[in-house]
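>>> Here you go, sequence then predicted model.
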Amino acid sequence: MQADHALSLFDGHLKTQNRSEHTLIAYHNDLIQFFDFAARELGEEPEKITVDQVDIYIVRSFLGEMTDRGLERKSMARKLSALRAFFKFLCREGILQKNPIQRIATPKLGRKLPHFLSIEELDKLIHTPDCTTLLGARDQVILELLYGSGLRVSELADLNRQDIDEGTSLLRVRGKGNKERIVPLTHYALEAARKYLNMREDEQEALLLNYQGSRLSVRSIRRILDGLALEAGLSQHLHPHMLRHSFATHLLDGGADLRSVQELLGHAKLSSTQIYTHLTKERLREIYEQSHPRAKKM
């Protein structure tokens, strides 16, 4: 079977798997790049390549070229993940009898510790919006939900009015893979949302609107946060995920157990949450060295 036909079948398969649009595009582009490389290796035109022409040596050569280009291990792992899923699909469908990628190991990823804000920095940030204006009241909701409930920025942008349950102070969130979870709302977040919605004069279902009255996009939220960070005098670029990182770190610092934080964040695996324990351990070490007389260097 020609590679472009197989890729079209695989694209259709992924769409039935509740994969995010970002993943669909990334996998498609990674596979196009791979087959362009395979065509050069085989001395063929890309449109003439068939999937049964691919062997382990072509895959290894492709990964070698990506390494020579200085591709980060995280990007390399994603390309390998796309290839694994693609060839596994072809074997399962009976299009291929042998998986050319079966014996290739995934590169180990070094995990970077996430950046988070101190409580003092968050206090400055949260008191920055002018809540007497409609847009300022909206920006307050953004901060209170990203930090107070640990939402991903995409989850925040997708929220509707009816997702807030004022009676129970709970919020319904649609996470990765369209999975729903229920998270608590702080008193401050609930009050901020109530004030903002009372100031609006529209019937839109979206919780957050831009100045034109349309649903606020992820990109716009990022831009708003950058402006608020600058206004608050923060020295670092404020990525939305930093507020989620701060939420998790401060919970663990305050004594929350790891399983509860995992559930609040909507992590499928506990290992995704465990990275925050490194941050709290570092903080404990710092406090210990500052406070214990035998820990201080002479």
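Cool, got the structure. The model shown is predicted, which means the values in this text are computed figures rather than measured ones.

>>> C-alpha from now on. contacts and neighbour counts both.
Noted.

>>> so where do the strands sit in this protein?
Secondary structure of the chain (DSSP state E): strands at 164-165, 170-174, 180-184.

>>> relative orientation of the second one and strand 180-184 in degrees?
Using axes from the mean of the first three to the mean of the last three C-alpha atoms, to 10 degrees, the interaxial angle of strand 170-174 with respect to strand 180-184 works out to 150 degrees.

>>> what comes into contact with strand 170-174?
Contact with strand 170-174 is made by 155, 158-159, 163-165, 180-185, as judged by C-alpha atoms under 8 Å, 6 or more residues apart in numbering.

>>> rewinding a little: now, of the strands of the chain, which is deepest in the fold?
strand 170-174 (a mean of 20; mean count of other C-alpha atoms under 10 Å).

>>> Please state the offset of that strand from the chain centre?
The chain centre lies 17 Å from the centre of strand 170-174; the measure is C-alpha atoms, centre = their mean, to the nearest Å.

>>> circling back: may I see the strands of the chain arranged in TSV, with distance to residue 13 as well?
Shown next, in TSV, are the strands of the chain (distance: least, C-alpha to C-alpha, whole Å):
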stretch	distance to residue 13
strand 164-165	34
strand 170-174	22
strand 180-184	23
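
>>> Pasting the second one now:
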Amino acid sequence: MRNYQPATLKKNVRLASKFAYWLDCELSEMTSANVEDYLIHLHQQGRSAKTIKNHRSAIKVFCDFLGTRGILQDNPVLRVPSMELPEEIPIFLTDEEVDKLMVIARLDDMFCEVTLALNTGLRMEEMRRLEWRDIDLKFKQLTVRKSKSKRPRTVPLNQRTCKALETQRERYGHLVYVFPGGKGGFYNRGIWTEPKMRSENWWQKLSIRHIQEVIPSLKNLPAGRTGRGWHDLRHTF
């Protein structure tokens, strides 16, 4: 469990809790039939194959945990086949959409964030954790100290990204994080002033609805999900 990213762990707990609430027997009496019935229940509710697969994965992790506590002898999820998902073609932005996005990014005081995502492919969590000590503008590179693979990596920076970071440093170089917390954004421009990491859902709260209004390819993305749309910037990179 300790190897999961905080957001992934939180999601697994949430999905496993829903299953435990639905379950009509003691956890120690759980069988593969219970798990399969629950997944069928989700399918009947109209949940997508990807959502059902996420639930199965969360329940599997939950059952592994129950096994370490001696509540289950074996993991019943292992006897429930996983759904095969069709390979999805990543969404990426056209040059015209990128231009529109940059206009919105300036209005919403997110120019550096969006520039970095488009030109480096950093994940949402990696950007949140980025500190000024990780930025080396002299050698035009940054270091991701904690990545999804658990290994640090060095990312080259182009001239456009360096310029955006220079402007960002003029404003927030006295703080630890490159993108600090606070109440910044469209309605409180320039007030990212708290010396702590930015919240997980800052992207959702600030601009996702605004961006969806002018970029058609992002309109089908649910605004209530943290990070949705941000991966499309990575794919564009």
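Great, that's in hand. Keep in mind the model is a prediction, meaning the values are calculated, not measured.

>>> Looking at the strands of structure 1, which is nearest to residue 250 of structure 1?
Residue 250 of structure 1 lies closest, by C-alpha to C-alpha, to one member of the strands of structure 1: strand 180-184, at 15.5 Å.

>>> packing partners for that closest one?
Judged by 3 or more C-alpha pairs under 8 Å, 6 or more residues apart in numbering; DSSP states H and E, strand 180-184 of structure 1 is in contact with strand 170-174.

>>> ok, the residue in structure 2 sticking out farthest from the centre - contacts?
The outermost residue of structure 2 relative to its centre, with distances by C-alpha atoms, centre = their mean, is residue 29 at 34.6 Å. Residue 29 of structure 2 makes contact with residue 72 under the criterion C-alpha under 8 Å, 6+ apart.

>>> where along the stretch 101-250 of structure 1 do the helices fall?
Counting by DSSP state H, counting those that start in this stretch, the stretch 101-250 of structure 1 has helices at residues 119-126, 134-148, 153-157, 187-199, 218-232, 240-253.

>>> could the ones you listed go into a markdown table alongside distance to residue 7 of structure 1 and mean neighbour count?
Formatted as a markdown table, the helices of the stretch 101-250 of structure 1 follow (distance: least, C-alpha to C-alpha, whole Å; neighbours: other C-alpha atoms under 10 Å):
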| stretch | distance to residue 7 of structure 1 | mean neighbour count |
| --- | --- | --- |
| helix 119-126 | 46 | 15 |
| helix 134-148 | 37 | 22 |
| helix 153-157 | 28 | 20 |
| helix 187-199 | 45 | 17 |
| helix 218-232 | 29 | 16 |
| helix 240-253 | 33 | 22 |
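
>>> of all the ones you listed, which lies closest to residue 8 of structure 1?
Nearest to residue 8 of structure 1, of all those, is helix 153-157, at 27.5 Å by C-alpha to C-alpha.

>>> The closest one: average distance to aligned residues in structure 2?
Helix 153-157 of structure 1 differs from its equivalent in structure 2 by a mean of 2.0 Å after superposition (mean C-alpha distance after the TM-score superposition for structure 1).

>>> residue range for that helix in structure 2?
Aligned using TM-score structural alignment, helix 153-157 of structure 1 spans residues 124-128 in structure 2.

>>> May I see the buried residues of the longest helix along structure 2?
Across structure 2, the longest stretch assigned as helix under DSSP state H is helix 49-68. For helix 49-68 of structure 2, a neighbour-count test (16 or more other C-alpha atoms under 10 Å) marks 49, 52-64, 66 as buried.
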